[in-house]
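1. Sequence plus predicted model, see below.
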Amino acid sequence: MVMGDIITGCDVLVVGGGPGGYTAAIRAAQLGKDVILVEKYDLGGVCVYRGCIPSKALIHAANFIYDIKNPGNIGIKGSVEFDLKKIQQWKFEVIKKLRDGISSLCKKYSVQVIKGEAFFESSEKARITAPDGIISTLHFENAIIATGSRPREFPGFTFDSKLVISSNEALSLFKVPEEMVIIGAGYIGMELGTTYAKLGTKVKMIQRSSRVLTRFDPQLVEVVSRKMEKLGMEVYYNSKPEGMRKENGKAIVTISSAEKKTELTADKILVSVGVIPNSERLGLENTKVELEKDGSIKVDEKRRTTDTKIFAVGDVAGAPFVAHKAFREGKVAAEVIAGLPSAFDNRAIPETAFTDPEIASVGLDEESAKESGFEIRTGKFPFRASGSALTLDRTDGFVKVIANKKNGEILGVHIVGANASMLISEASHSIEMAAFLDDLAGTIHPHPTLPEMLAEAAEVALGKAVHL
């Protein structure tokens, strides 16, 4: 594409190069479409630069350091020193490899990547503004919006990238804070809070409800809460931040609950109260695209918006705000545009929290299953009864399987414990394939491994447990 006043065109315009965007662009190109991908920053989006990848890299480093310092009863003694600047440098190298990989894939499949911002002038035309200010016009047959989301601010705590920070800045600190106040206790706040607690920060969390991680089964959260206490993390439940002031380079945060007001000191205030879909300043008012109340773009099962020429995927298309949903949505949108009978008809989307221990969940929990009219049976198998968990000295947690009492169909699986994020995929597949308890229990799992617990939990639900 020649930048300037020249008008050009393509089959598919993709706006945003995050997980949903670059996946959609590559898949559409694989299917023979002429694709242009417009990205404001770099390929990879929030996931690669300010989310999934950098957070998991830091979590791994923090866990490594913590495990050396706390080897348990294995009989190993050790001490450790670490350099956060070098850890951040290693993290950046990980990001760079992924970014370069995405760029190579786009080149391989002839996806034309343009750095700039897109603004819809109509349902078939967009204005592209390059970083140097040069503007060009692009006609398209179809467009896919994949502009992601951004951290939400909390009233009275405006982001300044220094004292009041979002997860973006929290993932790029070069010095471990002495004290950190975290507003919000969802999975992002919990992951980062646990990470910095393991690096030596005194972490204080402010949560408006009576427990953390409210999206997950309370029984799972209980296990994580116990570990939080062991790490010295303080949680102020049923509390609300009232405001802050600065004293001697630190912040004094005032919080209130039904009982009293409390002041907390901090070097950093991390605001982690959710995200906002990036649906503004796109010119959607010039199209037939409609928004939901939360600002996300309204889409159908094919990820088509209310404008037949425009699709939306990823965070901008609504919750849950997870990269693996965006990957799937991007493929669906591209395939629909190419004329394939594709749809986002998945039965369940797994969700994870890389806390300590990890939490992973897919499908219905007990409460939602009952609300949906099911009579249920459950099977629960503890890590402490797993030979593999014992050899790893990771015995906190359990696997819980929920099934339809009438026919044994698996409705949900919920895990808290070591490597829960890796165990949940088999559970997701079971639900996607409409598997039954007998299917899971009858599948031979290698021994000794953690996935055996999925089969064991199914056997508990069936009333034929051997190892419990």
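-> Nice, I can see it. Being a predicted model, the structure only gives us computed values, none of them experimental.
2. drop to CA atoms for contacts and neighbour counts, all remaining ones
-> OK.
3. I'd like to know how far residue 232 sits from residue 86.
-> To residue 86, residue 232 is 26 Å away according to CA to CA, to the nearest Å.
4. More neighbours: which of the two?
-> residue 232 (16 against 11; other CA atoms under 10 Å).
5. my read: the more buried one touches residue 202, true?
-> Yes: checked against CA atoms under 8 Å, the pair residue 232 and residue 202 is within contact range at 7.2 Å.
6. Please give the number of neighbouring residues around the residue nearest to residue 295 when sequence neighbours are not counted.
-> Among residues not flanking residue 295 along the chain, residue 277 sits closest, at 6.0 Å (CA to CA, 6 or more residues apart in numbering). The number of residues packed near residue 277 is 23, by other CA under 10 Å.
7. And residue 277, how close does it get to residue 290?
-> 13 Å.
8. List the contacts of the residue nearest to residue 295.
-> 147-150, 294-296, 315-318 (CA atoms under 8 Å, 6 or more residues apart in numbering).
9. helices and strands around the helix or strand encompassing residue 458, which ones?
-> Here residue 458 sits within helix 452-462, counting by DSSP states H and E. Judged by 3 or more CA pairs under 8 Å, 6 or more residues apart in numbering; DSSP states H and E, the packing partners of helix 452-462 are strand 376-382, strand 398-404, helix 437-441.
10. take the one below as the second:
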Amino acid sequence: MAGKSYDVIVVGAGPGGYVAAIRAAQLGLKVAIVEREHMGGICLNWGCIPTKAMLRSAEVFHLMQRAGDFGLKADNIACDLQAVVDRSRAVAGQLSGGIGHLMKKNKITTVMGAATLPGAGQVSVATDKGTEELSAKHIVLATGARARELPGLEADGDLVWTYKHALMPKRMPKKLLVIGSGAIGIEFASFYNTLGAETTVVEVMDRVLPVEDAEISAFAKKQFVKQGMTIMEKAMVQKLDCGKGKVTAHIETKGKVETQEFDTVISAVGIVGNVEGLGLEELGVKIDRSHVVVDEFCRTGVDGLFAIGDIAGAPWLAHKASHEGVMVAELIAGGHPHPVRPESIAGCTYCHPQVASVGYTEAKAKELGHAVKVGRFPFIGNGKAIALGEPEGMIKTVFDAKTGELLGAHMVGAEVTELIQGYVVGRQLETTEEDLMNTVFPHPTLSEMMHESVLDAYGRVIHM
């Protein structure tokens, strides 16, 4: 295979890379994909998918404990952590295997190994059988990202965990510290707290889930505290002292440093792009804080070289990576795709209660100069939510007061990660408040709250 040439070589087979490869193959291009570890990347193997499987187990466990609320009896309820992990790994394995099948089906050449880019249009792959040299006019970098490690807070896999350790725990934490309350941190906090760990979350910003709308963050925090979590905001873990079976955390809050002991720490303080060892600087690729600098079409400025997904910067979401992969494949094939707009990409967090949002927060909309109309509707006013036994939640919509444009939507509560897509489609179709008000939502559904929130923004809410 030495020196084999392709139309497109994709480096990295996560949700950005493998989707780019499939779309390019569909468009008639000859494609190779290089992956050094797992087909499906972090998302399928160590991220989105296995965490959702584990969170589903926690959700069922939580419901079993509430059996009496539903007129049911469940005795001697217990959790087998290893069985929960085994199910999660089986789900990930099933999907990862499916990616290999999709590559074959689309006649994409798969090369397993670590890639470097020795020159323009060239990819050298160190495989377990030696080095393979590939060439292509177009190369798509989709190498993803990994957990950021801060000095003094390094993971050892024993007492201090990254997300990978947290997905395959050796033991059930009794007293857990989670550093960082973004999606990853809060999902693990939610999982272990539900299964019985005494959980503390430390967030350096002034609120948990700091990228969400302030009202949604406040609502979620109240629920987390109700579930027994300790939430420390505007706080910083300065260092961790690991002893035998325990970690002493030095936490700075309100100008004072206090120490607390934990048996497990999960560090979830962001990610860094996998940009090293590829030979990018030598090619003239610009890198800013571990991310490749790209334009709106994911072009790096080096002829024929694109970068998509986490390596190309925020938002760090699998669906953003996939969509960029499709866009780049169409561009390479001579099409005229629309650029991916970050403000039209929904974010979903699968803690309990779930959190989902798209577009601008109320504060951001105002900061951008919009006069806004804001609507809210609580789950307690919705028949389906009450029937489900999930009356805690709210939906908030933000409109431009002059044009009626839907600027943003923010939700917290049961199944909101599924509901958000209604507003995503609305924004894509450039909907106005009038379109949404005139849409008939089925009854009884949680989606009716989406209608009511819009009505509330214009003083027409029915069920409040």
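-> Received the coordinates, thanks. A quick note: this is a predicted structure, and the numbers were derived from the prediction, not measured.
11. TM-score for these two?
-> The TM-score (TM-score structural alignment, normalised by the length of the second structure) is 0.97; 462 aligned residues with a CA RMSD of 1.4 Å.
12. Contacts for the helix holding residue 458 of the first structure, please.
-> With contact meaning CA under 8 Å, 6+ apart, helix 452-462 of the first structure is reached by 377-383, 386, 399-403, 427, 437-438, 440-443, 445-446, 465, 467.
13. ok so residue 93 of the second structure is a strand residue?
-> No: looking at residue 93 of the second structure with DSSP: H, G, I helix; E, B strand; the rest coil, it is helix, so not inside a strand.
14. Tell me the secondary structure at whichever residue in the first structure pairs up with residue 85 of the second structure.
-> Counting by TM-score structural alignment, residue 85 of the second structure corresponds to residue 88 in the first structure. Put simply, residue 88 of the first structure is helix when judged by three-state DSSP.
15. returning to what we had before: can you pull the residues that touch both of residue 277 and residue 290 of the first structure?
-> Common neighbours of residue 277 of the first structure and residue 290, counting by CA under 8 Å, 6+ apart, are absent.
16. when you align them, which residue in the first structure goes with residue 181 of the second structure?
-> Using TM-score structural alignment as the criterion, residue 181 of the second structure maps onto residue 185 of the first structure.
17. Test my guess that its match contacts residue 209.
-> No: checked against CA under 8 Å, the pair residue 185 of the first structure and residue 209 is beyond contact range at 9.2 Å.
18. Trace residue 31 of the second structure over to the first structure, please.
-> Matched to the first structure by TM-score structural alignment, residue 31 of the second structure sits across from residue 35.
19. OK, contacts around that match?
-> Shown in contact with residue 35 of the first structure (CA under 8 Å, 6+ apart): 10-14, 25, 28-29, 110-112.
20. Also residue 282 of the first structure?
-> Contacts for residue 282 of the first structure were tallied using CA under 8 Å, 6+ apart; they are 118-120.
21. how near is the residue nearest to residue 4 of the second structure when sequence neighbours are not counted to residue 281 of the second structure?
-> Excluding the flanking residues, the one nearest residue 4 of the second structure by CA to CA, 6+ apart is residue 134, at 5.0 Å. Residue 134 of the second structure sits 20 Å away from residue 281 of the second structure, going by CA to CA.
22. corresponding residue for residue 14 of the first structure in the second structure?
-> Under the alignment (TM-score structural alignment), residue 14 of the first structure maps onto residue 10 of the second structure.
23. Surely that match is within a strand?
-> Yes: according to three-state DSSP, residue 10 of the second structure belongs to a strand.
24. Wait, it touches residue 140, no?
-> Yes: taking CA under 8 Å as the definition, residue 10 of the second structure is a contact partner of residue 140 at 4.7 Å.
25. Common neighbours of the two, please.
-> In terms of CA under 8 Å, 6+ apart, residue 10 of the second structure and residue 140 are both contacted by the residues residue 17.
26. mind listing what residue 314 of the first structure touches?
-> With contact taken as CA under 8 Å, 6+ apart, residue 314 of the first structure is in contact with 19-21, 146-148, 321-323, 325-327, 329-330.
27. what about the strands in the stretch 151-300 of the first structure?
-> 164-165, 179-183, 202-206, 234-236, 240-247, 250-256, 261-266, 268-271, 275-277 (DSSP state E, counting those that start in this stretch).
28. ugh, typo on my part, it should be the stretch 1-150 of the second structure
-> Per DSSP E, counting those that start in this stretch, the stretch 1-150 of the second structure carries strands over the ranges 4-11, 31-35, 109-112, 114-116, 122-127, 130-141, 145-147.
29. Could you report the separation of the residue lying closest to residue 6 of the first structure once chain neighbours are set aside from residue 129 of the first structure?
-> In this structure, residue 6 of the first structure finds its nearest non-sequential neighbour in residue 136, 6.2 Å apart by CA to CA, 6+ apart. Distance of residue 136 of the first structure to residue 129 of the first structure, given as CA to CA: 7 Å.
30. Map residue 219 of the first structure onto the second structure.
-> For residue 219 of the first structure, the residue aligned by TM-score structural alignment is residue 215.
31. Kindly report the same for residue 399 of the first structure.
-> Under the alignment (TM-score structural alignment), residue 399 of the first structure pairs with residue 395 in the second structure.
32. in what helix or strand does the nearest residue to its match once chain neighbours are set aside lie?
-> Nearest non-adjacent residue to residue 395 of the second structure, counting by CA to CA, 6+ apart: residue 411, 4.5 Å away. Residue 411 of the second structure is part of strand 406-413 when elements are defined by DSSP H and E.
33. Show me the contact partners of that strand.
-> 212-213, 216, 219-220, 352-362, 365, 379, 390, 392-400, 420, 423, 426-427, 430-433.
34. Pull the contacting residues for residue 321 of the second structure.
-> By CA under 8 Å, 6+ apart, residue 321 of the second structure lies in contact with 15-17, 308-310.
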